[in-house]
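J.: prediction below, plus the sequence it came from.
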Amino acid sequence: MSTDATAAPARRSYKGWAGIRRAFGTPSALTMAVLGFGCGLPFLPIASMTLSTRLRDSGLDLGSIGLISLASFFYLLKFLWAPLLDRYLFKPLGFLGRRRSWLLAAQLGVAVGLVALAFVRPELGVMPLVGWVLFTSFAGATQDAVVDAYRIEIAPVDAQAALAATYTLGYRIGLILGGAGALYLADFAGWTVAYLGMAALMALPLLATVLSREPAAQELTVQRRIDFLGAFWQPFASFFRNNGVTFGLALLVFVGLFKFPDQVIGVMAGPFYLDSGYTKADIATVSKLYGIWAGIGGAFLGGICVAAFGFRRMLLVAALGVALSNLAFLLMAQHPSQIWAFYAAITADNVAQGFAGTTLVAFMSSLTDRNFTATQFALMVSLANLPGKFAGGLSGYLVEASSYSTFFVLSALTVIPTLLLLAWLWPRIREAAAAPGAG
């Protein structure tokens, strides 16, 4: 599964339809699918639905389950230790190179953590479980940061959307196996077998890391000159040096607002489905199974469109799509318990999410300085998720004060600041995309 990472990106063209076929057909695209699978697989067993289901099944109270779920915040804080991933090798595996040494170490950490969680007994005490959840979440977040940096460094900007799409395919399949797959195993054979099964599946991304090539060596002259403390402040100084303070801040605000309309409704989605008269089986089938494949379709559509038309115009299409897809939930509000309305809303929402996710990844990748890939991209990923996550925590009060229909309309209108900022950024985006990658 070796990649074309050592090929000089400048000698390849990924523009137009021929470029699209070339980008999706590279060995790098297959590698990113497998690495994406490794990133998606542990998320639900250690930080979301699968873990909370296991804890409830073991008799834990809801308060404890909620507190343990906070371990997932490691995934939003990975930019704090990403400078070390940019600056240093993981010396015990240093023969693999800077990126792959950390990646293999993180993947081994995830596998070890899942094995340990398989034998933890939550009903006998939560502290061992909390410790291993934190350890595995840290390893999983580190894996995500390194994979993002690896993707950016193995291909030029105009191939990033294709790699993001194949990464999304693998990631979503990982979510399916780490969610529905783990629950089926737990139902038939118990939680120990379920977690051991997830650990065994980590062998696939481990193999991909061993067989793939280290990204072509960059002239990282800045990186070699900085000390330990400089590893933390240089990535941020570099970003504003490349973009300027005003434009740099505007870019970060834009990234933070881009998916806000979608994220703000995330917390209320489950209660809304139940309150609209849909059964748990309906929710599992339409939202968790069909919805994932709709999201994969949207991601590939985004990858094709960005490769064909560039990410600037697609940012506008994606921002509007994310906002307008929220209005599709009005169908469910107006036609409660009608399965066709559920499918229509989930199709619009997940296709828009997938399209926007690929477009945003391509855009953020263009902004990173390859001296500090892991740090800068991890920071932007955190910014892209934090505002909507925090606002979503207050969404229940808004629904109680009005109605679901009003809530969906208002959530769609939150795209207005994003569009205004995009209008200001529009003539400047092309120049910003070219500068950082030069390092």
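T.: Received the coordinates, thanks.
J.: contacts, neighbours, all on C-alpha from now
T.: OK.
J.: what is the burial count for residue 251?
T.: By the other Cα atoms under 10 Å criterion, the neighbourhood of residue 251 contains 21 residues.
J.: again, but for residue 238
T.: 18.
J.: now for it: which residues touch it?
T.: Residues counted as contacts of residue 238 (Cα atoms under 8 Å, 6 or more residues apart in numbering) are residue 369.
J.: Three-state assignment for it, please.
T.: Classification of residue 238 by DSSP: H, G, I helix; E, B strand; the rest coil places it in helix.
J.: which one in this structure is furthest away from the centre?
T.: Within the chain, the residue lying farthest from the chain centre (Cα atoms, centre = their mean) is residue 124, at 33.8 Å.
J.: any idea how far that residue lies from residue 61?
T.: 14 Å (Cα to Cα, to the nearest Å).
J.: please apply the same query to residue 47.
T.: 17 Å.
J.: please apply the same query to residue 426.
T.: 50 Å.
J.: name the residue in those two with the higher neighbour count.
T.: residue 426 (14 against 10).
J.: please name the nearest non-neighbouring residue to the more buried one.
T.: Of all residues not flanking residue 426 in the chain, residue 312 sits nearest, at 7.4 Å (Cα to Cα, 6 or more residues apart in numbering).
J.: buried residues, the helix or strand hosting the one you found. List them.
T.: Per DSSP states H and E, residue 312 falls inside helix 311-327. With burial defined by 16 or more other Cα atoms under 10 Å, the residues of helix 311-327 counted as buried are 311-312, 314-327.
J.: so what touches it?
T.: With contact meaning Cα under 8 Å, 6+ apart, helix 311-327 is reached by 258-259, 261-262, 302, 305-306, 345, 348-349, 352-353, 355-356, 359-360, 362-363, 408-409, 411-415, 418-419, 422, 426, 429-430.
J.: one more time with 7 Å
T.: Helix 311-327 is contacted from outside by 258, 261-262, 306, 348-349, 352-353, 355-356, 359, 362-363, 408-409, 412, 415, using Cα atoms under 7 Å, 6 or more residues apart in numbering.
J.: next up, a structure to set beside the first:
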Amino acid sequence: MTDLPGTNEVHAQTNWRKAVATYTEPRVLQVLALGFASGLPLLLTYSTLQAWLATVGVRRSTLGAIALVGTAYSFKFVWAPLIDRVPPPLPLGRRRGWGITIQILLIGAILAMGSCDPKHNLSRMAVLAVVVAFLSASQDIVIDAWRVESLDSEQQAPGAAMIQSGYRIGMLAAGAGSLFIAASNGWFAAYATMAALLGVGLLVFVFGPEPKLPAEKSYVAHSVWQTILHALFKAVIEPFRDFMNRPLWLVILIAIFAYKMGEAMAGVMSTPLYISLGFSLPEIATASKIFGFFSIVTGALIGGVVTTRFGILRSLILCGILQAIGNLFFVLQAVGGHRVGYLALCVTAENLTGAMAGTALITWLSSLCSPAFTATQFALLSSLASLSRTVIASSGGVLSEKIGWTQFFALTSVVGLPSLLLILWIGSRGGFSKDYRKPAI
């Protein structure tokens, strides 16, 4: 039967009202706070740390290598089963106990890193940055598990939106906020403030409830060794075996790894580019962090509309091409020099297109997870997607020194295009036959 005129619009308005109301529920608001805590540490070991080191004269090749400290985010799936199975030091429940423990250690590590002098203690600072990244990645494992297990089915999509929103707010605080504080009060004050702000997430774990999980099917083992092998199989082996039973799984992994490579290479050297062109820290904070924040949110929303309207395959291709075009604005910036208008345009284009591509990619990753292994498989796939940012992009400093800013950023606009060809090939082989137009959770 054909719907009456306006029926679809009425349904859409009703769904929108329900979604907005869900955002005000206490459990969903707690996810917003945890998203803030999740996003806060990232830039403290990435672009904010690069800005600190660049201002004291650290070489460009070293600035590019700083991206390697984020490798922990790419390999967090390795120790995720331990956090999922090993009892936490604090007997407050599996999620709350690990969450509180990790966040206390993370606060201490950030304070220690902020107290370093990069002119005399660069090695110690690098080690502490690795520790912060490791604890931050471990925190993400707990937060993702808490979110999925605490929210009911109707809260999962709003919870996913809240975790992303909180994450971006946390990155804004650690990016623009840290630069503003450092410009007036020094870098220790900036890092100490960020450590204090992590208390927002800590309060959620202290006062929030422990998720209630259904009892697992009992397993009768005849020895301790059998028990260990069974636990290892259920936690680690079975999720990977399930994914590798999927057709074209290896090609899918390669495409995921390469999809954001160009954006990663450009992003890791964006702050050093701005500083080399003579932009001050407040100028970078205003354009690259605050103004860029709204571009990211807008791009993510547009990416969601595009993915819903056209499906995941066409969205990955369209947004991937736009992402490549967005990187070309760095070439305009490098040629144009110290022009604030160019900076605003460059930041807007890169963040807008990158966020659109990110939404399409996250939707694809979510659709690839089997319901029985969502947490482990999503950790694996999201870690793989970020691997290019930490490993491949770390060569950006050396490469930009050899070929120059203009050629470097022109190169970043094309290195991700082979992944689009792989995605098209996967689509031609029926790899996108599933309906992917569901909320990513």
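T.: It's in. From a predicted model like this one, the values you see are computed outputs, not experimental measurements.
J.: next, the TM-score between them, please.
T.: The TM-score (TM-score structural alignment, normalised by the length of the first structure) is 0.76; 418 aligned residues with a Cα RMSD of 4.2 Å.
J.: superposed on the second structure, what's the mean shift for the helix holding residue 312 of the first structure?
T.: For helix 311-327 of the first structure, the mean deviation from the second structure after alignment is 2.7 Å (mean Cα distance after the TM-score superposition for the first structure).
J.: what element comes up after that helix heading to the C-terminus?
T.: Toward the C-terminal end, the helix or strand that comes next after helix 311-327 of the first structure (DSSP H and E) is helix 329-334.
J.: and the helix or strand following that next one against the second structure, how far off on average?
T.: Next helix or strand after helix 329-334 of the first structure toward the C-terminus (DSSP H and E): helix 339-367. With mean Cα distance after the TM-score superposition for the first structure, helix 339-367 of the first structure departs from the second structure by a mean of 2.2 Å once superposed.
J.: what packs against helix 339-367 of the first structure?
T.: When contacts are defined as 3 or more Cα pairs under 7 Å, 6 or more residues apart in numbering; DSSP states H and E, helix 339-367 of the first structure packs onto helix 160-176, helix 291-309, helix 311-327, helix 329-334, helix 416-434.
J.: from what I can see residue 64 of the second structure touches residue 399, true?
T.: No: counting by Cα atoms under 7 Å, residue 64 of the second structure stays clear of residue 399, with 9.3 Å between them.
J.: ok, these two, which is more surrounded?
T.: Under the neighbour definition other Cα under 10 Å, residue 64 of the second structure and residue 399 were set side by side, and residue 64 has more, 25 against 17.
J.: how close does the more buried one get to residue 266 of the second structure?
T.: Per Cα to Cα, residue 64 of the second structure is found 11 Å from residue 266 of the second structure.
J.: so for stretch 110-129 of the first structure, what gets flagged as buried?
T.: Neighbour counts over stretch 110-129 of the first structure (16+ other Cα under 10 Å) mark 110-118, 120, 122, 126, 129 as buried.
J.: show me these that map onto helices.
T.: Among these, the members falling in helices (DSSP state H) are 110, 111, 112, 113, 114, 115, 116, 117, 118, 129.
J.: which position in the second structure pairs with the fourth one?
T.: I take that to be residue 113 of the first structure. By TM-score structural alignment, residue 113 of the first structure lines up with residue 109 in the second structure.
J.: excluding its backbone neighbours, what's nearest its match?
T.: Take residue 109 of the second structure and drop its neighbours on the chain: the residue closest to it by Cα to Cα, 6+ apart is residue 132, 5.9 Å away.
J.: tell me who's in contact with that neighbour.
T.: Residues near residue 132 of the second structure by Cα under 7 Å, 6+ apart: 106, 109, 110.
J.: look up how far residue 103 of the second structure lies from the last one.
T.: Distance, residue 110 of the second structure to residue 103 of the second structure, by Cα to Cα: 10 Å.
J.: ditto for residue 173 of the second structure
T.: Distance from residue 173 of the second structure to residue 103 of the second structure, counting by Cα to Cα: 17 Å.
J.: please apply the same query to residue 414 of the second structure.
T.: The spacing between residue 414 of the second structure and residue 103 of the second structure, counted by Cα to Cα, is 39 Å.
J.: of the two, who's got more company?
T.: Taking neighbours as other Cα under 10 Å, residue 414 of the second structure and residue 103 compare with residue 103 leading, 22 against 18.
J.: and the helix or strand where that one lies, what other elements does it pack with?
T.: Assigned by DSSP H and E, residue 103 of the second structure falls within helix 94-114. Counting contacts by 3+ Cα pairs under 7 Å, 6+ apart, helix 94-114 of the second structure is packed against helix 122-150, helix 187-197, helix 199-207.
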